[in-house]
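Colleague: The sequence and its predicted three-dimensional model are supplied below.
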Amino acid sequence: MAGILKNIDSPAQLRMLDAEELEQLAQELRKFIINIVATKEGHLGASLGVVELTIALHYVFNTPIDLLVWDVGHQAYGHKILTGRKDIFETNRQLGGISGFPKRSEGEYDTFGTGHSSTSISAALGMAIASNLKGETEKQHIAVIGDASIASGMAFEGLNHAGVTNANLLVILNDNAIGIDPSVGALKEYLTKARVGYKPASDNIIEALNFKYFGPVDGHDLPGLLKVLKKMKEIKGPKFLHVITRKGKGLKKAEEDQVKYHAPGKFEPETGELLKYDTNGLPLKYQDVFGLSLVELAENNEKIIGITPAMPTGSSLKYMMKAFPQRAFDVGIAEQHAVTLSAGMATQGFIVYCAIYSTFLQRAYDQLIHDVALQNLPVIFCLDRAGLVGEDGATHHGVFDIAYARAIPNLMIAAPRNEVELRNMLYTAQLGLESPLIIRYPRGRGVLKEWQLPFKKVVWGKGELLKEGSELAVLSLGNMAGNAKEAIQQLEKPEKVAHYDLKFAKPLDEELLASVFKKFDRIVTIEDGVKKGGFGSAVLEYAASLDYKGHIELMGVPDEFIEQGSVHELQEISGIHVEGLRQKLESMI
């Protein structure tokens, strides 16, 4: 590593540079990020877009004494590199390495752990009020939030509160007109007017909330950023700086295709060309099976609606948005709104498929209970990224959905073991569903090459015997059937183990379970969710109600937050990989 960056291991060293040297540092930092992400993978475009802003913030403000919070954290790679993690940055998002998001345990510069959106303003405001209470009136508190994230309800709750305080809070709007997909909504249109020079003086929404508003300013003009940030330091109370950046800045391909280069996988660092992978003959991703199947269903049922909170590409609702733009909605980063919007449409007879990542449905738990389940509205929640998701780590694993949803009355929880089952559940859900339904499925590719088979009706709440056995019963849920099947096949005496796919965590197939309890005195449950309160717990509860005297072993995610790593590595840590299951079964036969 040549040049200036090699000598920078802390913001204190950064602040020793002449301002004229910062332009070269920005070039080196951008190249460093590109070179590592090209081979190690990760979130590229967001971090490239804020290189100058990152340098300027650490140059002007006295971090870590001044407190800096990055919203979501997709854009924090430059921040990590400048705050002592340059030499280990190649471990980003890997098992035992640093997190792809800000994380308090990594050091004092990561003031608040993020990973979900729209938390930065509330967190920074909390810090600012705490500083006032401690008499630290000169301390600065900065929240950097994107134009997609600031449209979320929680961000407005923070702005609303901050405007009636004397907190020393600077909110920086990193406006690049895109989150993962392009930003949507009326606020986006408002910000676009500001970007093109329209000055909403009398109706400035930010000033109406008692913030001192500045901008828009060019987020790639380092001298300009230094000047305005120094001015911000001198102003007391809540203030707001609107910064215009370009996601993917400095890599032509990333600037041209900002959606694909949000997290592009491996690519050629000099040109940005994505490395080619031969996907011929590989199964489709579950998300695409969902998206394409929904289009098939919508072609024959005009009452079908698709809704997603800012994930049309990630959830593949993009297919329906293209085919039926009047019946498919991206509502922005607004999970609570997405759930209640779905409920509202369901009251009017529409069949609503709400496509949302498992980890993000956590953000709308109240709406799931009060607005959907309490009123018994038949909304269909299609939970993508259920289970362990891999390198995004603890903030993104979808391991809690079974446990948190199982306690809710009226709500069914289904988990297809393959793509055909997913299709059939989606199909059956539009044939007169009478209560809300969760269909959970994993991140990544499925297991079947031939998935687009004719639709068949599913019987809700019914499991299936996959393999007979004489001594031990394995009860798997969802895609864990694959690991269980393989583990059984590797046993010395596989004929001793029966395998059942329960398909539903709620309602349980009590008839099937009663027959299993009668036949077997040793049972193993397997799930890719938390063991406490999950599918296995439900089986235990039912077994206790029947006074079952046998032994039931629960296998799933342990009672701890699982960090980043490949899905296989994390399944191994949880003991639910094939070899872990094989060993457990062998020990019980």
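Modeller: Cool, got the structure. In this text the structure is predicted, and so the values were computed from the model without any measurement.
Colleague: drop to CA atoms for contacts and neighbour counts, all remaining ones
Modeller: Noted.
Colleague: what number of residues lie near K449?
Modeller: If you count neighbours by other CA atoms under 10 Å, K449 ends up with 12.
Colleague: Assumed it was part of a strand.
Modeller: No: counting by DSSP: H, G, I helix; E, B strand; the rest coil, K449 is located in no strand; its state is coil.
Colleague: From T347, how far off is it?
Modeller: To T347, K449 is 38 Å away according to CA to CA, to the nearest Å.
Colleague: The structure to be compared is supplied as follows:
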Amino acid sequence: MTSTLLSHITGPERLKQLRPDQLSTLTTEIRDFLVDRVCRTGGHLGPNLGVVELTIALHRVFDSPADRIVFDTGHQSYVHKILTGRQAGFDTLRAAGGLAGYPQRGESPHDHVENSHASTALSYADGLAKAQQLLGEQHRRVVAVIGDGALTGGLAWEALNNLGGGGRPVVVVLNDNGRSYDPTVGGLAEHLAALREHRDTGRNLFEDIGFAYLGPVDGHDIAAVEDACRAAVRLHRPVVVHCVTEKGRGYPSAERDEADRMHGIGVIDPATGRPSSASPPSWTSAFGAELAEIGASHPEVVALTAAMLRPVGLHRFAQRFPERVFDVGIAEQHAVTSAAGLAMGGLHPVVCLYATFLNRAIDQVLMDVALHRLPVTFVLDRAGITGPDGPSHHGMWDLALLGAVPGMRVAAPRDTTQLAALLREAVSTQDGPTALRFPKASVGAQIPALNRMDGLDILYRSRSQPLDVLLVSTGVLAAPAVRAAELLSSNDIGVTVVDPRWLLPINPTLIHLASRHRLVLTVEDGVRAGGVGTALAQACTDARVATPVHNLGLPRGFVDHGSRSALLAEHGLTAESIAGTALTLHSTLMAHHPTSLERMPR
């Protein structure tokens, strides 16, 4: 094998030993490495291609891990991982047990935070700087790397306010490529554009709030970035180093991709930048097509996104109704309360977020939307297990969190027919908030109902056995629930499978169905604690229904990265596991109550 510069970089100390004239070769090797590995595994390609020189400069100036380098969002940390001795791990990037797609403290002492939600790095840096001051660690330095997109988030502004007024020597490296997924929006974007173009704006907002400002610096000029960082250290105060970079740099397919510069990719052909095979339709695309159709007949429907127009499927709606889409930047809290204002003004807002990012705006959902009983619909993409992005991106808390919101109705479609029906029901609701959740997955086959009872769909009913087990499925877990029922029926266990459609609040008819069965088993791809199963168990207790309710779902813990199917299997959410659990519970129940439980007729 031909020896390369990159093969000799086993840590930052080796990087510091390189001559300046060797660095151009190293940047080429790193980009080739990234394209080769990430195209094989999938991951965040564009952001990392854009920070190659910037990351090299940081590790040549600062002494990681003694100096804390904190990457905001974390998807721009691949180059950091390469330079800190983890090149071999890229063969297993985002696979179960392999290299994480974000910083991970257990992976390396160079990773200080497990940071993959945007706009947090400046607050971490503020706390680290305060701790170092109190502990007398003047030799350590704190560096926060944040993108212009992440700087649109409210938490980033709260941190800037404290950092600028605190006077502590924190270096904020602003990686300004003009976009997150999509181009950065708002007044900040306009101000940064003026700074990039050296226009005399009369003011510099960073200087106005207490920072020294250095820049703009060409973020692809290693020497220039090094000089700026060393100058920032010498100032002994909070400093913004404004680096201008190009997302996707050095890979023609990414440079030509104006949509998101290959922000996140699946497995693709590196030569063409295209998937190796056609992908089946996704839940996201099905939702986007349906919302665009709804928009044509519902002029009151408007849509909001937090810097994720395409990832949440809103581009079709935006093409047809551009004046009815609002991209608020990476600002979920603002999105929700702005939606409340839109609803107060007589419109029906549809707020489209990844389920994991709804966590950031629960106070606004509770106090700004629900308290006012406003007709706002939340569409939660990537609900449940998402797979390779790991613990911060699994959308596993939404059911538990939304279940505590008064007046909130939550639906989960099992197929695209139900997606269309439930979305139309949601946007027609006028007396309070609604939410619709679906996974990061391809859509499956349609699952017809045998009949509907007060809004509940009966998907399966044993014909020759008694009412032993009621399986309550949620969303796309309907398919394994039906298959589990077939397996149980073959073991002479009578089974009913019901899809509540609207999961929360609990439909009283579901409590009635529970009362007619010996055992209830709920199946959900959210945390068991506080989820649908918990809500049904409480409802049965309140109604003095004695049928035991057992819950299958995700643990109260953080689930690591891996494939969606493998993680669902690990937590008992396959047809075979569901059937096995039901069979065990039924056998235990019969063993403890062999005569007291009479078989109930149909």
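Modeller: Okay, I see it. Everything quoted here is computed from the prediction, not taken from an experiment.
Colleague: Just the element for D525 of the second structure, please.
Modeller: Secondary structure assignment for D525 of the second structure, by DSSP states H and E: strand 519-527.
Colleague: which residues in the first structure does that strand match up with?
Modeller: Mapped onto the first structure using TM-score structural alignment, strand 519-527 of the second structure spans residues 522-530.
Colleague: That stretch vs the second structure, mean deviation?
Modeller: With mean CA distance after the TM-score superposition for the first structure, stretch 522-530 of the first structure departs from the second structure by a mean of 0.6 Å once superposed.
Colleague: Tell me the counterpart of D221 of the second structure in the first structure.
Modeller: In the first structure, D221 of the second structure lands on D221 (TM-score structural alignment).
Colleague: Pull the number of nearby residues for that match.
Modeller: 15.
Colleague: now P182 of the first structure
Modeller: P182 of the first structure: 18 surrounding residues under other CA under 10 Å.
Colleague: quick one: contacts for it?
Modeller: For P182 of the first structure, the contact set (CA atoms under 8 Å, 6 or more residues apart in numbering) comprises V259.
Colleague: The one 3 residues further on too?
Modeller: G185 of the first structure makes contact with 331-332 under the criterion CA under 8 Å, 6+ apart.
Colleague: Next: the one 3 residues further on.
Modeller: The neighbours of K188 of the first structure, taking CA under 8 Å, 6+ apart as the test, are 147-148, 151, 177.
Colleague: ok now the one helix or strand it maps to, how far from the chain's centre?
Modeller: Counting by DSSP H and E, the element that carries K188 of the first structure is helix 186-195. Taking CA atoms, centre = their mean, to the nearest Å, one finds the center of helix 186-195 of the first structure at 26 Å from the center of the full chain.
Colleague: what's the answer for stretch 572-583 of the second structure, then?
Modeller: Stretch 572-583 of the second structure sits 28 Å away from the centroid of its parent chain (CA atoms, centre = their mean).
Colleague: residue range for that stretch in the first structure?
Modeller: On the first structure, the counterpart of stretch 572-583 of the second structure by TM-score structural alignment is residues 575-586.
Colleague: where exactly do the helices run in the stretch 351-500 of the first structure?
Modeller: Here the stretch 351-500 of the first structure has its helices, by DSSP state H, counting those that start in this stretch, at 358-361, 365-367, 401-406, 419-429, 480-489.
Colleague: Onto which residues of the second structure does the shortest one map?
Modeller: Mapped onto the second structure using TM-score structural alignment, helix 365-367 of the first structure spans residues 362-364.
Colleague: Also the third one?
Modeller: Under TM-score structural alignment, the counterpart of helix 401-406 of the first structure in the second structure spans residues 398-403.
Colleague: can you give me the end-to-end distance of stretch 170-182 of the second structure?
Modeller: 28 Å.
Colleague: Equivalent analysis for stretch 505-524 of the first structure, please.
Modeller: 15 Å.
Colleague: what's the answer for stretch 355-374 of the first structure, then?
Modeller: First residue to last in stretch 355-374 of the first structure (CA to CA) measures 20 Å.
Colleague: Please point out which parts of that stretch sit buried.
Modeller: By neighbour count with 16 or more other CA atoms under 10 Å, stretch 355-374 of the first structure contains the buried residues 355-362, 364-365, 367-369, 371-373.
Colleague: Equivalent analysis for stretch 150-165 of the second structure, please.
Modeller: Buried positions in stretch 150-165 of the second structure, judged by neighbour count with 16+ other CA under 10 Å: 150-156, 159-160, 162-164.
Colleague: what's the spacing between the most centrally placed residue in the first structure and S105 of the first structure?
Modeller: Geometric centre of the first structure, nearest residue: H396, 4.5 Å, by CA atoms, centre = their mean. In this view, H396 of the first structure and S105 of the first structure are 17 Å apart by CA to CA.
Colleague: secondary structure class for R199 of the second structure?
Modeller: Following three-state DSSP, we place R199 of the second structure in the coil state.
Colleague: For whatever residue of the first structure lines up with it, give its distance to T114 of the first structure.
Modeller: The pairwise alignment with the first structure assigns R199 of the second structure to Y198, based on TM-score structural alignment. For Y198 of the first structure, the distance to T114 of the first structure equals 33 Å [CA to CA].
Colleague: These two - which one has more neighbours?
Modeller: Set side by side, Y198 of the first structure and T114 show more neighbours around T114, with 22 against 11, by other CA under 10 Å.
Colleague: Secondary structure element holding that one?
Modeller: Using DSSP H and E, T114 of the first structure is not contained in any helix or strand.
Colleague: Not counting its neighbours along the chain, what's nearest it?
Modeller: Nearest non-adjacent residue to T114 of the first structure, counting by CA to CA, 6 or more residues apart in numbering: V72, 5.2 Å away.
Colleague: quick revisit: give me the contact list for the match of helix 401-406 of the first structure.
Modeller: Applying CA under 8 Å, 6+ apart, the contact partners of stretch 398-403 of the second structure are 355-356, 358-359, 362, 383, 408, 410, 504-505, 526-527, 529-532, 535.
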